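Asks: can't give you the sequence, but here's the structure:
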């Protein structure tokens, strides 16, 4: 929490307005952070424009070495980043360390990808002209990140943008700006030029981002967050015909077939549901269990969920920390109350504990009816909502019956059937006998109203590049 001002042009800049960052476990103020305004945004754009010319002119290997150094430096400070993530986000120590490690890995992955923006030379069949294709930096990028992964959602955007040769302005979530600010001295030490990466915490998010998206120097907008906000940003991006990369909401189904390995299914469901306390767009939201094994599955999942220790995430013995704020906790409680009112049964948890902090206990609901609100909207909390099925075609139909299409999970020992099901699921990603799909080396993203474009993998860098074709004869 050493740095709480704006980071513009490689320097710390104060602001006339500030806002408080709250520890969700204690409801105490952690720090007062500078709140950027339009003038600050213009200064950041100016700085990024100046820095990008020299950075884009560097060789891919030179950019690669800086990113590699950033990975080494961040890896050496994982404990510090994990502690800061816990303080401002609330997640338990193990989750925070997992995020810090995952976040650092994007620098290593895109250090390797920076040298692989491969082009092509071929010959046009009809004219005989040479077709030359190359990838060039797209331009300045505005990055807008959420509170649920204050480190990883930033590095997942910064690393590919720098690998591609772009300058960036990042707007972190107001709930969790401290982690991204703490990353900036590390990037400077790694060799990132002043002005190439700028951080603008702000309580004026809408006006600030809209202003930047209407600046002609901005060519890419990358956003992770709700579908509702994503729609608004896409409308703003349309005015300048910006290149959008949108990772939006999810409503992930988790399908457990009767032949699933029960241990594997329970472990995978726990990971898919409880990673990051369920505050993830990839969290298993609807758990469909074959009726023949539903009783055993529910009993064993309830045992695992009941055994989790709830408390302040800074205590290493705690498994489940608080939710990020009161509004998120209250929404989770409302989902549970609605499901129970419509016929669901509480197997464990299900009530807000007394005392300070935005806590909600690990909860299992069985017999959740289709009409329950939590079936149609993201729970974003530690609630496992179990439904049953008997027919494969029916469960696929139910799984696809949503506007979202980010990720789905399938558990079955029958690989042939499982692959057939995966191909029929209308989702950008599927975890097959796995409760975790996120990997820096894989293209992360969804279909339908879960987003546009991909982050991670080779595709993640191409989101910050434009394809240029040159027709030549010799």
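Replies: Nice, I can see it. A quick note: this is a predicted structure, and the numbers were derived from the prediction, not measured.

Asks: okay, CA-based contacts and neighbour counts for the rest of this
Replies: Will do.

Asks: wait, doesn't residue 255 sit right on residue 409?
Replies: Yes - look at residue 255 against residue 409 with Cα atoms under 8 Å: they come within range, at 6.1 Å.

Asks: For residue 242, list the residues it contacts.
Replies: 213, 218, 219, 220, 221 (Cα atoms under 8 Å, 6 or more residues apart in numbering).

Asks: My error: substitute residue 361 in the last question.
Replies: Applying Cα under 8 Å, 6+ apart, the residues near residue 361 are 310, 320, 349, 350, 351, 352, 353, 382.

Asks: try 7 Å this time
Replies: Residue 361 sits next to 310, 349, 350, 382 when contact means Cα atoms under 7 Å, 6 or more residues apart in numbering.

Asks: what's the answer for residue 144, then?
Replies: Going by Cα under 7 Å, 6+ apart, residue 144 touches 170, 171, 172, 222, 223, 224.

Asks: What residues sit buried inside the host helix or strand of residue 80?
Replies: Counting by DSSP states H and E, the element that carries residue 80 is helix 78-89. Going by neighbour count (16 or more other Cα atoms under 10 Å), the buried part of helix 78-89 is 78, 79, 81, 82, 83, 84, 85, 86, 87, 88, 89.

Asks: wait, isn't the fourth one in contact with residue 101?
Replies: No - the pair residue 82 and residue 101 does not pass the contact test of Cα atoms under 7 Å, sitting 8.8 Å apart.

Asks: Including distance to residue 14, could the buried residues of helix 78-89 go into a markdown table?
Replies: Output for the buried residues of helix 78-89, formatted as a markdown table (distance: Cα to Cα, whole Å):
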| residue | distance to residue 14 |
| --- | --- |
| 78 | 28 |
| 79 | 28 |
| 81 | 23 |
| 82 | 26 |
| 83 | 25 |
| 84 | 21 |
| 85 | 23 |
| 86 | 25 |
| 87 | 23 |
| 88 | 21 |
| 89 | 24 |
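
Asks: of all these, which comes closest to residue 440?
Replies: Of all the buried residues of helix 78-89, residue 440 sits closest to residue 78, with 17.1 Å by Cα to Cα.

Asks: so the closest one makes contact with residue 100?
Replies: Yes - the criterion here is Cα under 7 Å, and residue 78 meets it with residue 100 at 5.8 Å.

Asks: Second structure for comparison follows:
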């Protein structure tokens, strides 16, 4: 495990190679790519750049390990995951510093992500021993019906850059609990946290004498070159992807040839609806949480703030005052908001703000690009945003809150649903009937009512429409890695 970094770096103990069949090694072609700190634009380290041969070797190891891993007792799989939970929790400060270094988020947020990511390991340790089954007499009375679940097989897990530990454990946890070995392709921008978690699991597998090929990792700068051949290989039986809808569509098309089981957590355009009777102070508090987690770089971040016209101006001004008080800077230095992930992200966010202003929006706070170094953008509130502005229809993925007014409850719900996406939605009201109506009529897979955060390891995470297929977390997360077998006896 080598890293081209000074001994004081938060990445000094992190493996930077390919993990295949329990062994860290260089990429077959010997290439590497750099991981950059978005707060400073400085290189943190170089990581092995896996190619197609490495991906094939990783899948071969997972396929070879699959029969033995499926036979491992559920309790033993559970204890492996529980031990990993304990280790991740004990290393919170190290892992949080690593997340902040490669992802940019504040240390407080990174610590919260470590706790959230660890919770998937604990939850699925508990779920490993609870796979459902059925035994009953057939209605005709001639035989018994036995229904049991078995692991679907080797799984390819493709994770995004914005939550490098939580997105990894949300997939690894249920896969291992179900008995599926995995090949993980972490995001090129933030591979280090996933590599650190993989080492924790590798060490536990080795210590317990379990199959080494259960966890394999192939960091790469050429995702398509590595994953394409794997999706065409009949040894792969599962694909789990978190990322953009565009990439998700392409992966689904590739997966169709092998009729792979697919879980897809894709893009979002989350509405934050503030009805006319809402507690305005509570709504502003919830809006700050729903918008600014990881600087707005979250698929469940509130994207459009739809506010009843009687409250819209005051809501925008109050939220603007809240945003104006926040400090922006490197996450390791105690600031409230860290950098965006790269220069392209800053360009994209600023272009959406400029478009909104061109359409008549009023800048309440923010909206100006600071000088570098670092990929920073200030928390920004836009009032009087036109409904045809790009930021109303496109995922912002940054700390920008556009406020759009609506006239009545019907219009508010209609505007919220006027999108091809349906990952998350938020609603604020003091009327119980209206809250229940919003819960039933908002077309999203996750709905926060008078609450600005919905993520929970024990609850199903996923969306409707073009926001994806399947669910992660909760009892549903384990189901994604199991197939149903019916036996007539």
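Replies: Ah, there it is. As the structure is a prediction and not an experimental result, all values here were calculated from the model.

Asks: just the buried residues of helix 78-89 of the first structure now: which is nearest residue 47 of the first structure?
Replies: Among these, residue 81 lies closest to residue 47 of the first structure (Cα to Cα), at 26.6 Å.

Asks: Show me what the closest one aligns to in the second structure.
Replies: Using TM-score structural alignment as the criterion, residue 81 of the first structure maps onto residue 95 of the second structure.

Asks: can you check residue 131 of the first structure too?
Replies: Applying TM-score structural alignment, one finds that residue 131 of the first structure aligns to residue 145 in the second structure.

Asks: nearest spatial neighbour of its match, skipping sequence neighbours?
Replies: Ranked by Cα to Cα, 6 or more residues apart in numbering and with sequence neighbours excluded, the top spatial neighbour of residue 145 of the second structure is residue 488, at 4.9 Å.

Asks: How about residue 198 of the second structure?
Replies: Nearest one to residue 198 of the second structure, counting by Cα to Cα, 6+ apart, is residue 215 at 7.0 Å.

Asks: Check residue 231 of the second structure too.
Replies: residue 255 (5.8 Å).

Asks: The aligned residue in the first structure for that neighbour and residue 216 of the first structure: what is the separation?
Replies: Counting by TM-score structural alignment, residue 255 of the second structure corresponds to residue 237 in the first structure. Residue 237 of the first structure sits at a distance of 11 Å from residue 216 of the first structure (criterion: Cα to Cα, to the nearest Å).

Asks: neighbour-wise, which of these two wins?
Replies: Between residue 237 of the first structure and residue 216, residue 237 has the larger neighbour count (other Cα atoms under 10 Å), namely 21 against 12.

Asks: Tell me, how many residues neighbour residue 467 of the second structure?
Replies: Neighbour count for residue 467 of the second structure, taken as other Cα under 10 Å: 25.

Asks: The helix holding residue 80 of the first structure against the second structure, how far on average?
Replies: Superposing on the second structure and averaging over aligned pairs (mean Cα distance after the TM-score superposition for the first structure), helix 78-89 of the first structure comes out at 0.6 Å.

Asks: In the second structure, what range does the next helix or strand after that helix match?
Replies: Scanning forward in sequence from helix 78-89 of the first structure by DSSP H and E, the next helix or strand is helix 93-113. Counting by TM-score structural alignment, helix 93-113 of the first structure pairs with residues 107-127 of the second structure.

Asks: Can you give me the buried ones in the matching stretch?
Replies: For stretch 107-127 of the second structure, a neighbour-count test (16+ other Cα under 10 Å) marks 107-111, 113-127 as buried.

Asks: What residues does the residue nearest to the spatial centre of the first structure make contact with?
Replies: The structure's the first structure has its C-alpha centroid closest to residue 153; by Cα atoms, centre = their mean the separation is 5.0 Å. Residue 153 of the first structure makes contacts with residue 145, as judged by Cα under 7 Å, 6+ apart.

Asks: Can you tell me the residue that sits opposite it in the second structure?
Replies: Aligning on TM-score structural alignment places residue 153 of the first structure opposite residue 167 in the second structure.

Asks: ok, now residue 467 of the first structure?
Replies: Residue 467 of the first structure maps onto residue 484 in the second structure, by TM-score structural alignment.

Asks: Can I take it that that match is in a strand?
Replies: Yes - counting by DSSP: H, G, I helix; E, B strand; the rest coil, residue 484 of the second structure is found in a strand.

Asks: Check whether it really touches residue 148, as I assumed.
Replies: Yes - using Cα under 7 Å, residue 484 of the second structure makes contact with residue 148 at a distance of 6.0 Å.

Asks: Which parts of the stretch 51-200 of the second structure are helices?
Replies: Secondary structure of the stretch 51-200 of the second structure (DSSP state H, counting those that start in this stretch): helices located at 52-71, 74-90, 92-103, 107-127, 166-178, 192-207.

Asks: Relative to residue 407 of the second structure, which of those is closest?
Replies: Taking the helices of the stretch 51-200 of the second structure one by one with Cα to Cα, helix 107-127 is closest: 36.2 Å.

Asks: so what corresponds to residue 35 of the second structure in the first structure?
Replies: Aligned partner of residue 35 of the second structure by TM-score structural alignment: residue 21.

Asks: Let me know the secondary structure of its match.
Replies: Residue 21 of the first structure is classified as strand under three-state DSSP.

Asks: contacting residues for it?
Replies: Counting by Cα under 7 Å, 6+ apart, residue 21 of the first structure makes contact with 29, 30, 31, 32, 175.

Asks: switch the cut-off to 6 Å
Replies: Contact analysis of residue 21 of the first structure by Cα atoms under 6 Å, 6 or more residues apart in numbering lists 29, 30, 31.

Asks: State the distance from it to residue 428 of the first structure.
Replies: From residue 21 of the first structure to residue 428 of the first structure the distance is 34 Å (Cα to Cα).

Asks: rewinding a little: so which of the contacts of residue 242 of the first structure belong to helices?
Replies: The members of the contacts of residue 242 of the first structure that map onto helices under DSSP state H are residue 213.

Asks: Out of the contacts of residue 242 of the first structure, which end up buried?
Replies: Buried, going by 16+ other Cα under 10 Å: 213, 218, 219, 220, 221, out of those.
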